[in-house]
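Undergrad: 3D model of this:
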Amino acid sequence: MTNENVQRTVLGDVEVIRIVEWQGPFGPARGLVPEAAAEVWKDNEDRLAPAHWQPDTDRAVMALQTWVLRSGGRTVLVDTGVGNGRERPGSPQFHHWQGDFMGRLAQAGIRPDDVDVVVNTHIHADHVGWNTVDAGDEWVPAFPRAQYLIPAADDAYFGPRGAYGKGLRDDDRLIYEDSIAPVHRAGQAVLWDGIHRIDAQLTLESAPGHTPGSSVLRLASGTERAVFVGDLVHSPVQILQPSCNSCFCMDPARAAASRLRVLERAADQRELVVPAHFGGAGALEIRKETAGFSLGPWAFNGSRAA
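TA: Prediction:
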């Protein structure tokens, strides 16, 4: 089934299903990417509007989404969105969120028991929320058969060993307690660092900076290549100017270095770049330029452009 919330394509031997939890205007464009000047947005309006930027309101347009990969006979979820009914007082847009994520998974023919692997590219509220569901008196894993791959550095920083992100935000403790700790208690969490191979076609790689353990997932199948970059890139302006961080990057210097490294490889190897939050087509190829990169063909839900 294909509609605006459930879309499919195939890369090599891997089926890729896009599950959109929400899409729309998020916040001020230069609040999201403070280092990107107004001219960058205006000069690239033809590529940014309306899927990524609303010029009349100067608001960035974003999506909350999960990428489902069917690879080697297994079903892999890449990030799990916001989750319903969470206490997120520091993030009003996510506080007591109610969405139809599970219904959209069902539209795609995916039941909770079908999921073999859950990848959390990093531990932020909008990437781990559907790790768990409310069982009445406790949070329990939403996918009872799945192995949950969690970056070890994020688990250490945002968990009790790091006093829940050094106690800087109460939300960090709440996120860990309702979306990560239950997975540990169920014995389904696998912590990893550096490089972690999921199967012959999918490999996780650390890309720190946005968070201490933020990561990307590489897909290589036949002649097809893709890199699911999580929150290394929130807006296409960060591809045009990769030194520009989002307001959410915890270590700006490391985030910019990771972004440049990942985008350079994507351009060199013609990897499809698949960010966590792009609206519109949601994925694209990029080209190397003197001062950064250019936006190549948008690609999803159909054949990639030549």
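Undergrad: all contacts plus neighbour counts: C-alpha atoms, from now on.
TA: Fine.
Undergrad: my guess is V40 contacts V237. True?
TA: Yes - the criterion here is C-alpha atoms under 8 Å, and V40 meets it with V237 at 7.0 Å.
Undergrad: the two: which is more packed in?
TA: V237 (25 against 13; other C-alpha atoms under 10 Å).
Undergrad: show me the contacts for the more buried one.
TA: Contact partners of V237, counting by C-alpha atoms under 8 Å, 6 or more residues apart in numbering, are 36, 40-41.
Undergrad: and which of these is nearest I195?
TA: Nearest to I195 out of those is A36 (C-alpha to C-alpha; 31.2 Å).
Undergrad: quickly note the distance from V78 to P242.
TA: Computed with C-alpha to C-alpha, to the nearest Å, the distance linking V78 and P242 is 23 Å.
Undergrad: all the strands of the stretch 201-306 of the chain, residue numbers only.
TA: Along the stretch 201-306 of the chain, the stretches classed as strands by DSSP state E, counting those that start in this stretch are 202-206, 215-221, 224-230, 272-275, 284-288, 293-298.
Undergrad: pick the most deeply packed of the ones you listed.
TA: strand 272-275 (a mean of 25; mean count of other C-alpha atoms under 10 Å).
Undergrad: next, the second sequence, to be compared with the first:
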Amino acid sequence: MSWTVGKVRITKIVEMETVGSTRFILPAATNDEIRKLPWLMPHFATDEGRLKMSIHSLVVETPARRIVVDTGLGNDKQGRGVPTWNNRSTPFLESMTAAGFPPDSIDTVLCTHLHVDHVGWNTKLSGGRWVPTFPNARYLFGKTEYEYWRGYTAEPDKVAVFNDSVKPVVDAGQAELIPSDHWLCEEIRVIPTPGHSPGHMSVLIESGGEQALLAGDVAHHPCQMAHLDWCSVVDTDPAQSAASRHKLFSRFADSPTLVIGGHYSAGHIRRDGDAFRFVALQS
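TA: From the prediction side, this is the model:
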């Protein structure tokens, strides 16, 4: 899937799609509750109330840059908290190349945050070592985010993610730590949306009088637009996460801004009483 915003093109490269089995991330999103939100069907949920989600990367092409936003789970990784995320072997890089984006053509990698499903393809296993997957890219990590996880030791799975998917990039000299209001180029900047993680950032694209928002994990699923207080079990600060959702959705609601989530596809935010709903972009 791809979308055009002025002179910028956004292409989604899917690593994994899931239906259901998402209660571990959004426990409030029961089948009964989801069926009360018929606007989620069929794009974001099944008629039975099971959530549809994906893990994907977004390639953003400007007239001068080729940027990958978030890098999924990766192959060959160990110590993940979800068993099916361990020791994966998928043709993700081949899919990127077939779509016209070989790894050596990428000049920038931007991680909205440093969770397991957003940094995995930062590195690949080569000769028994983790090396940057994108050899010609600068990797942009939020300074607040990086400093939090660099010193984090409480959960072994999160330590493993940092050690195999973040630290090797820094050791290779390809990382740059950025503030949460950084401009990448004329068309693209990040905006602070903390809560899901301490330094979570979303990406704002502006070109030719058009806008797109790559929201990352401000919301894992559009059902959180209707229920701003539905938080992920891995949110660092649930209250701040809910506040970021309200602020961000209020800013872009009822506008033509194209919105793409870290785990759901494109649409537009609309006000719905005291909350919001998401209208899928018809392909």
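Undergrad: any chance of the strands of the stretch 201-306 of the first structure in TSV, plus distance to N120 of the first structure?
TA: Converted to TSV, the strands of the stretch 201-306 of the first structure look like this (distance: least, C-alpha to C-alpha, whole Å):
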stretch	distance to N120 of the first structure
strand 202-206	10
strand 215-221	8
strand 224-230	9
strand 272-275	13
strand 284-288	22
strand 293-298	25
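Undergrad: quick check: closest non-adjacent residue to R88 of the second structure.
TA: In space, and not counting its chain neighbours, R88 of the second structure is closest to N75: 4.6 Å by C-alpha to C-alpha, 6 or more residues apart in numbering.
Undergrad: is the one you found in contact with V119, as I believe?
TA: No - the criterion here is C-alpha under 8 Å, and N75 of the second structure misses it with V119 at 11.2 Å.
Undergrad: more neighbours: those two, which one.
TA: Using other C-alpha under 10 Å as the criterion, N75 of the second structure and V119 rank with V119 on top: 26 against 20.
Undergrad: the more buried one matches what in the first structure?
TA: When the first structure is aligned by TM-score structural alignment, the residue opposite V119 of the second structure is V128.
Undergrad: contact partners for that match?
TA: Applying C-alpha under 8 Å, 6+ apart to V128 of the first structure gives the contacts 79-83, 120, 122, 179-180.
Undergrad: with the second structure superposed, average distance for the helix or strand hosting it?
TA: When elements are assigned from DSSP states H and E, V128 of the first structure belongs to helix 125-128. Mean deviation of helix 125-128 of the first structure relative to the second structure after superposition (mean C-alpha distance after the TM-score superposition for the first structure): 0.5 Å.
Undergrad: for whichever helix or strand comes after that helix, list every residue counted as buried.
TA: Where DSSP H and E defines the elements, the next helix or strand beyond helix 125-128 of the first structure is strand 132-134. Within strand 132-134 of the first structure, the residues that count as buried by 16 or more other C-alpha atoms under 10 Å are 132-133.
Undergrad: stretch 130-150 of the first structure too?
TA: Neighbour-count burial for stretch 130-150 of the first structure flags 130-133, 139-144, 146-150 (criterion: 16+ other C-alpha under 10 Å).
Undergrad: can you check stretch 233-241 of the second structure too?
TA: Of the residues in stretch 233-241 of the second structure, those buried (16+ other C-alpha under 10 Å) are 235, 237-238, 240-241.
Undergrad: next: stretch 186-200 of the first structure.
TA: Per 16+ other C-alpha under 10 Å, stretch 186-200 of the first structure contains these buried residues: 188-189, 192-193, 196, 198.
Undergrad: any chance of those in TSV, plus secondary structure and distance to D46 of the first structure?
TA: TSV is the format used below for those (DSSP: H, G, I helix; E, B strand; the rest coil; distance: C-alpha to C-alpha, whole Å):
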residue	secondary structure	distance to D46 of the first structure
Q188	coil	45
A189	strand	43
W192	strand	41
D193	coil	39
H196	strand	38
I198	coil	38
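Undergrad: quick one: residues contacting V279 of the second structure.
TA: So V279 of the second structure contacts 39, 267-270 (C-alpha under 8 Å, 6+ apart).
Undergrad: wait, I191 of the second structure
TA: Taking C-alpha under 8 Å, 6+ apart, we find I191 of the second structure in contact with 180-182, 201-204.
Undergrad: now do 6 Å
TA: By C-alpha atoms under 6 Å, 6 or more residues apart in numbering, the residues touching I191 of the second structure are 180-181, 201-202.
Undergrad: ok, A108 of the first structure next?
TA: Residues near A108 of the first structure by C-alpha under 6 Å, 6+ apart: none.
Undergrad: what do we get in the first structure for the residue nearest to R88 of the second structure?
TA: By TM-score structural alignment, N75 of the second structure lines up with N84 in the first structure.
Undergrad: also S241 of the second structure?
TA: Here S241 of the second structure is matched to A255 in the first structure, going by TM-score structural alignment.
Undergrad: quick one: buried residues of the helix holding V128 of the first structure?
TA: Across helix 125-128 of the first structure, burial judged by 16+ other C-alpha under 10 Å covers 125-128.
Undergrad: and what of stretch 14-22 of the first structure?
TA: Of the residues in stretch 14-22 of the first structure, 14, 16-22 count as buried by neighbour count, 16+ other C-alpha under 10 Å.
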